[in-house]
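1. mind folding the following:
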Amino acid sequence: MWMLHTGHRTLREPTREQVLLVVQEAIAAGCGALSVEHEQGPILVVVVGGARAMVMRLAAAGDAGHHAIELAASLEPSERYTLTNSQVDQYADRDTVDTRHLVPIVTHFLATLDRWPGMPWQNDESVDEVPTG
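-> Okay, here's the model as predicted:
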């Protein structure tokens, strides 16, 4: 069973299409935060800020997880990201991805519970680890 969290709303057992619609709406709005959680534990967190997004895949709640990165992107932040608790963060562009990657990332997660292999991912528990693709 899946749960989709968007701000203060939770949708139980959303369809793939419902999840992707929320992702596409966040992309179109240039902002939005959501998480998709499976009953077996894996969680995908997406925070859209303009043309970029922070994407994290956690094995379970409390896990440091991995986040998708773009190695060629700037070490400087270019966007602001509003979290579900209204906190505003900034991340280096290298630690975020272009929003055009969100649909494939989310689609792959929904099908496999794993990270999309089309992007490198940084292990956030061991920041010295070489990113994997």
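
2. going by C-alpha atoms from here, please, whenever you check contacts or count neighbours.
-> Fine.

3. give the buried residues for stretch 102-109.
-> Within stretch 102-109, the residues that count as buried by 16 or more other C-alpha atoms under 10 Å are 102-103, 105-109.

4. my error: substitute stretch 12-25 in the last question.
-> Residues 19-20, 22-24 are the ones in stretch 12-25 that count as buried (16+ other C-alpha under 10 Å).

5. restricted to helices, list those.
-> With helices defined by DSSP state H, the entries of the buried residues of stretch 12-25 inside them are 19-20, 22-24.

6. closest one to residue 123 out of the residues you listed, please.
-> Nearest to residue 123, judged by C-alpha to C-alpha, of those is residue 23 at 23.6 Å.

7. distance of that closest one relative to residue 108?
-> From residue 23 across to residue 108, the span is 13 Å (C-alpha to C-alpha, to the nearest Å).

8. also residue 51?
-> 21 Å.

9. and what of residue 52?
-> Relative to residue 108, and taking C-alpha to C-alpha, residue 52 is found at 19 Å.

10. quick one more, to check against the first:
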Amino acid sequence: MTETWVIDDGSRVAVSSAAVGETLRSRIVSGRFETWLTSTSGRSLAFVTNAERVMVVLFEEEGDPGEHAVTPGAEGSSGGFVLSNGQHDEYPDEDTVPLAEALRIVAHVVGRGSWPADAPVAVDR
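-> Next comes the predicted model:
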């Protein structure tokens, strides 16, 4: 069975790798900075942004510490990551990626089920 992904907002409509970037951009424009995608295999993908940088985390199952996309050597930190519960977070820039890179990563995960080979990842397990 092929793994499919949906935006975890009550929708049961699968999102394609070709459409996921536009879907995420639309959510950002409407003020939704936290998006969760879930797959038919039980995996979850978190996308939390401040509209410039993104924390992208892939979880294999519930309770998994996951793994997240990184920007090795990036200095400083960025705030403005607004969670759906109203919490405002700040992350080191090394633990986030620029928006365009995050969209590329998410499209690859949705389409192929894995991180792009050239995307640095920190394993938190």
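
11. using CSV, lay out the ones in helices among the buried residues of stretch 12-25 of the first structure together with distance to residue 58 of the first structure.
-> Shown next, in CSV, are those (distance: C-alpha to C-alpha, whole Å):
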residue, distance to residue 58 of the first structure
19, 18
20, 19
22, 20
23, 18
24, 22
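
12. which one of the residues you listed sits closest to residue 40 of the first structure?
-> Looking across these and measuring by C-alpha to C-alpha, the closest to residue 40 of the first structure is residue 19, at 17.8 Å.

13. list the contacts for the closest one?
-> By C-alpha atoms under 8 Å, 6 or more residues apart in numbering, the contact set of residue 19 of the first structure is 4, 36.

14. which helix or strand contains the closest residue to residue 89 of the second structure other than its chain neighbours?
-> Leaving out its chain neighbours, the residue that sits closest to residue 89 of the second structure by C-alpha to C-alpha, 6 or more residues apart in numbering is residue 81, at 5.0 Å. For residue 81 of the second structure, the host element (DSSP states H and E) is strand 77-82.

15. from the contact counts, what lies against the helix or strand harbouring residue 10 of the first structure?
-> Per DSSP H and E, residue 10 of the first structure falls inside strand 9-12. In terms of contacts (3 or more C-alpha pairs under 8 Å, 6 or more residues apart in numbering; DSSP states H and E), strand 9-12 of the first structure is packed against strand 2-6.

16. for the second structure, which segments count as strands?
-> Along the second structure, counting by DSSP state E, strands occupy 5-7, 14-15, 34-39, 44-49, 53-59, 67-69, 77-82, 88-92, 97-98, 121-123.

17. out of those strands, which comes closest to residue 114 of the second structure?
-> Across those, the minimum distance to residue 114 of the second structure, taken as C-alpha to C-alpha, is reached by strand 53-59, at 9.2 Å.

18. helices or strands up against the closest one?
-> Against strand 53-59 of the second structure (3+ C-alpha pairs under 8 Å, 6+ apart) you get strand 44-49, strand 67-69, strand 97-98, helix 99-112.

19. average distance between it and the first structure?
-> Strand 53-59 of the second structure differs from its equivalent in the first structure by a mean of 0.5 Å after superposition (mean C-alpha distance after the TM-score superposition for the first structure).

20. now do that strand: distance to the chain's middle.
-> Strand 53-59 of the second structure sits 4 Å away from the centroid of its parent chain (C-alpha atoms, centre = their mean, to the nearest Å).

21. that one vs strand 77-82, what angle?
-> 70 degrees (axes from the mean of the first three to the mean of the last three C-alpha atoms, to 10 degrees).

22. give the buried residues for strand 53-59 of the second structure.
-> Buried, per 16+ other C-alpha under 10 Å, within strand 53-59 of the second structure: 53-59.

23. whereabouts in the first structure does that strand align?
-> Residues 52-58 of the first structure are where strand 53-59 of the second structure lands when matched by TM-score structural alignment.
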